[in-house]
Each structure stands twice: as C-alpha cells, then as structure tokens.
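**Student:** one predicted model, sequence on top.
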Amino acid sequence: MVDPEKEKAMEEITFKSDTVLSDVHLNTPNKRHLMVRLNTVGQPVFLSQFKLLWNKVSCKDTHVKDKKQKDIQIENTVLDDRSIQESYGKNSNGIDFLNKNETQTCSSMRIEALLDNDGDLEVVRRPRLFSETKQKEPSRNKTHPKVLSQGAENRNEEQENIHHNMVKIEHTMATPLEDVGKQVWRGAFLLADYILFQCDLFKNCTVLELGAGTGIASIITATIAKTVYCTDVGEDLLTMCERNVALNRNLTATRGGAVKVKELDWLKDDLCTDPQVPFSWSEEEISDLYAHTTILMAADVFYDDDLTDALFKTLYRITHNLKNACTIYLSIEKRLNFTLRHLDITCEAYNHFRFSLNDLEKFRDGKMKFIVEPIEATFPQFLVYERIEQLELWKIVATPIS
C-alpha cells in the first residue's frame, strides 16, 4: 500500500518555474495521466497510454506487394476527448496510418454540405438517445490524480495487457533539464513512426538506442527487431525504463524480439562490465552488440552542446568497433529560443547539431566513411501527436573502407 504521507505529498505536487515540460504531456488529456508512485528522488511518476494505429496483423507477417491495395478508409475516431474526423489508410505492410491530406479534403466537403444558401453553417445535431439522457453529466470539478498501490497495479496488469494497440509508459512531468530523459518527447514519436513505416529495414535486426530515456522508441522497435539494446545513464532512469519494458512485454513478445536495458555513458570510453553495478554489460552481450548491430538510433537528445559532442564521439567509437556496416537514425526538434546574448531568436543547440553532422561527414581517417542525408517527414503517423515542421529525421550510413 502507498504510505499516507507519500500519497498526500503526491497530491500536493506543484511544478516549479525552472522546470521543463514536454509538449507530449502538455497536450495529453489529464485523464490519460495516472500518478502511480514517487521515484527514488521524490518525483511523481505518471502512467500514460499512447495509442498505436496499426492492424492486429504485424508487418513482419504481412507481405503485400501490390501497391494498389493501399485503399483509403474514412473512419470516425475519438482522440484526446474530442471528436475528430481522421482519414485512415494502409501502407504496404497493412498498418493503419493518419492521412492528413485526405482528412482536410473530407472535412472541407462535409463543411460545404452543411452551408445554407447564404453561406451560413447549419449544424445538424445527432438526436440524443434515451439512454444518454439518463446519464449524469460529467463533473468539471477539480480532481486529484488517482494513486494506485503496487498490488492493485499488478492485479490489473494481466487484464490491461490484452490491449495490443496501446503502449504504456511510466514517466515524470515538468522535470529539471538534467532529468528530461524521464519524459516522453515528440522526437521519439517521429522516430517510431519511421520505424513502423519502414519495418522491413528493421526486421530481425540488432539495434542500439543511445539516450533512450523512457524507452518508448526501443519498445516499438522491438515489435520488429530481434534485439534492442536500450541504453542511457542513471539508475533511477534505467529502472523506470526497465519497468516500461515489462509493462509492454505483450507487444514485444508477440510481435518482435527482446529489449535489454543497459547503461551506456557517452562520457566513458568503455562499457561497464562490473556485475555489481546495475544495468552493466556481460561479455556475451558486448560480443553480440559488436558482432550483430546494424542500426543505431537516438531521439531528441541534442539540447546541450557538450552532450552532443559526446554523442558523436560515441557514435564514431561504436561504429569503428562493429563488424558490419550500419545505419544511424537521429531525430531532433528544432527549438527556437530568444537569447540575451544574441538579442534574437536562435537555435543554438540545433545549429551545433548540424555542425556536428557536417564534421562527421567530412571526417577522414581511412577506416570509416559517413554519408549523411535528411529523411523527409512525409511518412504517415502511427502515434497520435502533433508533428510540427521543426521535427527532423536524419540518416547516416557508416561504411568501413576496405
């Protein structure tokens, strides 16, 4: 059971002005956030569900070669507590996706049909059913988040896991900058969208994610890949990540492979092999990592210049130790900030990221060649979020020089 004093503290949590809040959590309805516990540093931990827009048939079991089978279907879907008309389609692997162009066209046709002779909008309301008139109107009073005991969570886990179209993620909200990895960010959603769209590229692969945070991108990748090494630093963060892997084991076990949560510090040259250290590596895992990894990825981790430099050094070091050529996928959100130093709106973190990309492509050591190219974010969405134009995805092909 939850300690009464801790439960009271969880209900009285207020966010400070020096914290950072992800837009994913900001735009998620309150009823989707369920406070479940306090972590080891006293931060409230929430459990949120994110809907995956796919069929029950996984892409690895579907081989549709005829592109003419991409028929557009229009359905009414309730998202974020409001009725939104969405247009659904299917890619060549049979997975549902949001089609914004079809949505806008369909919505315009509906609006025109509702205009009278003077051009005024006539709203035709659906007649209320008798059963609806009996229902009590929802209360708009302020409510506190519900606190679950660990026992109740375990009892409901089996029943919840039957929903294969939901990813359940534990996360924090409004954290200091050093703890932003404990939140879910749009860059992870963009990367996940691409992985699900191009699932043939990830099928049966060994994948390494750097700076995985809550692990949502790794979890979705594991519905396709054979093995995903989900890495970050900090025992508290990695523990949360491991809990998320367990919460979504129904997805990875039935659709793909295994997720292994490990520590990988960009500021250190070697992987930790001390068995006394939580989330350390075994010699067998290190051997498997270097022998079979063909994909590396990182999502929305470029917000500090020193960490960006450390990440690119880590990418260079790991790719040189791999036995095979590999492809690297990096997602980033171009964030605009007004700085007193420039007295203007700048994107310093993004600019440093682009300089680092340029330096990597120009780097010559006679051992490895890096080819950098952007990926247009025109592929469909498999997760419900706002895909803004500032979101970017980059591809780096690392090939050994014979």
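**Tutor:** Structure's in. What do you need? These numbers come from a predicted model, not from an experiment. Numbers count the residues shown, from 1 in each chain.

**Student:** C-alpha only now, for contacts and for neighbours.
**Tutor:** OK.

**Student:** correct me, but residue 186 touches residue 24?
**Tutor:** Yes: with contact defined as C-alpha atoms under 8 Å, residue 186 reaches residue 24; the gap is 6.3 Å.

**Student:** what's the nearest residue to residue 37 if we skip its chain neighbours?
**Tutor:** Once flanking residues are discounted, residue 37 sits nearest to residue 45: 5.4 Å by C-alpha to C-alpha, 6 or more residues apart in numbering.

**Student:** what's the helix or strand containing that neighbour packed up against?
**Tutor:** Assigned by DSSP states H and E, residue 45 falls within strand 44-51. When contacts are defined as 3 or more C-alpha pairs under 8 Å, 6 or more residues apart in numbering; DSSP states H and E, strand 44-51 packs onto strand 34-38, strand 166-171.

**Student:** and the contacts of that strand?
**Tutor:** By C-alpha atoms under 8 Å, 6 or more residues apart in numbering, the residues outside strand 44-51 that reach it are 10, 13, 32-39, 165-173, 383-384.

**Student:** which of residue 186 and residue 24 has more neighbours?
**Tutor:** Per other C-alpha atoms under 10 Å, whichever of residue 186 and residue 24 has more neighbours is residue 186, with 23 against 16.

**Student:** what lies in contact with the next helix or strand after the strand holding residue 45?
**Tutor:** The C-terminal neighbour of strand 44-51 among helices and strands, as given by DSSP H and E, is strand 73-79. By C-alpha under 8 Å, 6+ apart, the surrounding residues in contact with strand 73-79 are 83, 84, 85, 86, 87, 88, 89.

**Student:** below is structure B, check it against A:
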Amino acid sequence: MLETEVVLSEIHIDSDNVPIADDPLQASHASQAVRSRFRFNVPDKYVSEAADTLTLDEDGDIVVSRPDSTESYVIIDHFLATPLKSVGLQVWKGALLLSDFLLSEGDGVLGGKVVLELGGGIGLCSMMAAMFADTVYCTDRGDDVLYLCRKNIDQNDHLYDEDSKRKVRVRELDWTKEDPFVAGNGPWSWTSTDRGSIDKTDIIIAADVVYDNSLTDSFVGTLERLVKCSDQVVYVALERRVNFTLEDLDAASPAHCHFLGHLARLQENGWAVQRMDTEFPRGFRYTRDEYLELWKLSWPYASMKLEKVTPSCSSAT
C-alpha cells in the first residue's frame, strides 16, 4: 500500500462524527476534522466520578453531568479518511481492544506504574491507562498528531482528578532514530525529568502499529532498546488485515506475518512471547473478532512454557 493511498477506519463509519468548525489542522489535511463520542462501560469496582456522562452543547463544547452510572464517555477529535502516513489521526480497532484490556485490569496491572505508549496517535489508550497508572507518556511522531493527542487529553477532564491529568505527558518519539529521546525546547521535547522516568518504565503499550514492514522493524528495534529488565512488560494490540496478493495468489496477511517473524526471533533470543486471551469484558462498542490480537512480551524468558510463535502468511492463522 502506498503512503498516499487513503484509508478509513471502520470505527468511524457508524460513529456520530460532528464536523469541527475552524479546526487549526484542517487546512493541512484533505479529510474532515470531526468530533466523536465513544461510550464505554467502567468496571463496577472502579465506578466513581469517572462514571460521568457527557453531552455536547450547540457549540460543540462538553457539558458534564454526574448520574449514578457505570457508563462513561470519551470525546475524541480525529480525522476521517487519511493517507497511510497519517493513520494516527484516526481511531482503529486495536486501540479499542487495548483500551478494554486496560480498563478490565485497572489497578491490578497499572496501579503505581510508569507507562509508555508507542504510536499513541489520538491518545485513547494513554487516557485509559492514566485512569490507573502513576505516570503515562503518550508518544508519536509529527506535530499534528501530537497536538491532537494533547487536545483530546485536555478535553476529557471528566476521566481524571486534577493530579491524574498531569500524569499524561505527550512527547515526540521517532522509532527510526538511534536515540529517540533527544532533548529540545519544543512542546513535545523530552526533559531531563522525563529521561529519569523513562528509565523506570514498567509497562510499554502499543496499538495498531503493525501495517508497514519498515515501521514494524523500527518499532521492534525500539522495544529491544527500551526493555532492559525482567520487570518490564509490553502489550501490543493489532488487527490482522487479510488481503488477496498476486504474489501468493491467495488471501494473506503480509504485515502480520512480518511481525510474527520478529516475535519468533525475539523468542529465540530469550524473550517471553505470549498471545493473550481476549475474552476480557468489552467496554467499548465495536466488533471483537478473531482478527484482533493482543500480545504480551517480556524479557528475559520466564520459566513458564509458552507456545512457540511460528510465522505464517496464511489467512487462516
């Protein structure tokens, strides 16, 4: 697929997309900037002020109410169909799967932890993680996506208390650079305090980052540089995309196959690699099918016996 080819996430087809007037990013993008409201269920054990509901007034501003309910909302500004190079400006199904996992695990996995999201896009997963974690770094590449991420975090105050809001830090992280944490003076630059926190990262999360082989190579290389001890855990959510290829004369998932090749190599090098069960509660509204996967990676290899990862380009795997 060419970088200029336009793609649209199926998540946005049936969403209540409300056009945003005078969006500062609109001039540099051909597709429409819109605002969507995503409903999700908060697990009963976490119901508190986070169970606020949201409505929009006639100007598109958020109106907060506080009924006694386990249902909440997140307001996301995003774009509709975008070129492949700008897919971070949309919401994809892998992000909803990972968000569901984070909500279902909550304090048990995230409590007191430092979380780093790679390829955070519009910021949904980082927002869910920040409901429980101590500190969250939401990272991506490019001013537009980082601006949109920060905007979304700021307009969802109802999810956090004031301390929690400050826990989400939006930073630029380019996987293709040898040292992606170069300090600077820009709004997305890394500080010396950030570097100290990153060295203590407990959990790395990523969703919908497997679609381009060269970027997958850089993503996995970044994981190998970041994961330095057995206490660190990586969660990667993805949607396996099946296409008919002339090379195979069959339906295949080449990007997924390429990623599995990396997982097999990591496993051979001592990493624990596990495809996780995705039967945890579904909080967001979407179709969870066999093409959605959640992987857990850690180093070094644990004593438990895990199924060996075998790369396959077949659509049946």
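**Tutor:** Great, that's in hand. Note that the structure is predicted; figures quoted are calculated from it, not measured.

**Student:** residue 6 of the second structure -> the first structure?
**Tutor:** Aligned by TM-score structural alignment, residue 6 of the second structure pairs with residue 19 of the first structure.

**Student:** same deal with residue 116 of the second structure?
**Tutor:** Using TM-score structural alignment, the partner of residue 116 of the second structure in the first structure is residue 208.

**Student:** surely its match is within a helix?
**Tutor:** No: counting by DSSP: H, G, I helix; E, B strand; the rest coil, residue 208 of the first structure is not part of a helix but strand.

**Student:** residues near the counterpart of residue 386 of the first structure in the second structure, how many?
**Tutor:** Residue mapping for residue 386 of the first structure onto the second structure gives residue 287, with TM-score structural alignment as the criterion. Per other C-alpha under 10 Å, the neighbour tally for residue 287 of the second structure reads 12.

**Student:** gap between residue 287 of the second structure and residue 94 of the second structure?
**Tutor:** 11 Å (C-alpha to C-alpha, to the nearest Å).

**Student:** and for residue 5 of the second structure?
**Tutor:** 21 Å.

**Student:** who's more crowded, these two?
**Tutor:** Legend: neighbour count by other C-alpha under 10 Å for residue 5 of the second structure and residue 94, higher for residue 94 (24 against 11).

**Student:** name the element that one belongs to?
**Tutor:** Going by DSSP H and E, residue 94 of the second structure is part of helix 93-105.

**Student:** where does that helix end up in the first structure?
**Tutor:** Using TM-score structural alignment, the residues of the first structure aligned to helix 93-105 of the second structure are 186-198.

**Student:** which ones are touching residue 206 of the first structure?
**Tutor:** When contacts are counted by C-alpha under 8 Å, 6+ apart, residue 206 of the first structure touches 225, 226, 227, 228, 229, 289, 292, 293, 294, 295.

**Student:** so in the first structure, which helix runs the longest?
**Tutor:** helix 305-321 (DSSP state H).

**Student:** may I see the buried residues of that one?
**Tutor:** Buried positions in helix 305-321 of the first structure, judged by neighbour count with 16 or more other C-alpha atoms under 10 Å: 305, 308, 309, 310, 311, 312, 313, 314, 315, 319, 320.

**Student:** got those as a markdown table, with distance to residue 260 of the first structure columns?
**Tutor:** Output for the buried residues of helix 305-321 of the first structure, formatted as a markdown table (distance: C-alpha to C-alpha, whole Å):
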| residue | distance to residue 260 of the first structure |
| --- | --- |
| 305 | 28 |
| 308 | 24 |
| 309 | 25 |
| 310 | 22 |
| 311 | 20 |
| 312 | 22 |
| 313 | 23 |
| 314 | 19 |
| 315 | 19 |
| 319 | 19 |
| 320 | 22 |
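
**Student:** on that earlier part again, buried only: go through the contacts of strand 44-51 of the first structure for me.
**Tutor:** Among those, those classed as buried by 16+ other C-alpha under 10 Å are 10, 33-38, 165-173, 383-384.

**Student:** just the buried positions in the strand holding residue 45 of the first structure, please.
**Tutor:** Using 16+ other C-alpha under 10 Å as the test for burial, strand 44-51 of the first structure gives 44, 45, 46, 47, 48, 50, 51.

**Student:** before we move on, what about stretch 239-259 of the second structure?
**Tutor:** Residues 239-242, 251-259 are the ones in stretch 239-259 of the second structure that count as buried (16+ other C-alpha under 10 Å).

**Student:** corresponding residues in the first structure for that stretch?
**Tutor:** Taking TM-score structural alignment, stretch 239-259 of the second structure hits residues 333-353 over in the first structure.

**Student:** neighbours of residue 227 of the first structure, how many?
**Tutor:** Using other C-alpha under 10 Å, residue 227 of the first structure has 24 neighbouring residues.

**Student:** nope, residue 112 of the first structure is what I meant
**Tutor:** Residues contacting residue 112 of the first structure under the criterion other C-alpha under 10 Å number 12.

**Student:** again, but for residue 102 of the first structure
**Tutor:** Residues contacting residue 102 of the first structure under the criterion other C-alpha under 10 Å number 17.

**Student:** likewise residue 110 of the first structure?
**Tutor:** Residue 110 of the first structure has 11 neighbours, counted by other C-alpha under 10 Å.

**Student:** ditto for residue 292 of the second structure
**Tutor:** Residues contacting residue 292 of the second structure under the criterion other C-alpha under 10 Å number 17.

**Student:** OK, contacts around the closest residue to it other than its chain neighbours?
**Tutor:** Closest residue to residue 292 of the second structure apart from its sequence neighbours, by C-alpha to C-alpha, 6+ apart: residue 239 at 4.5 Å. The neighbours of residue 239 of the second structure, taking C-alpha under 8 Å, 6+ apart as the test, are 93, 94, 208, 291, 292, 293.
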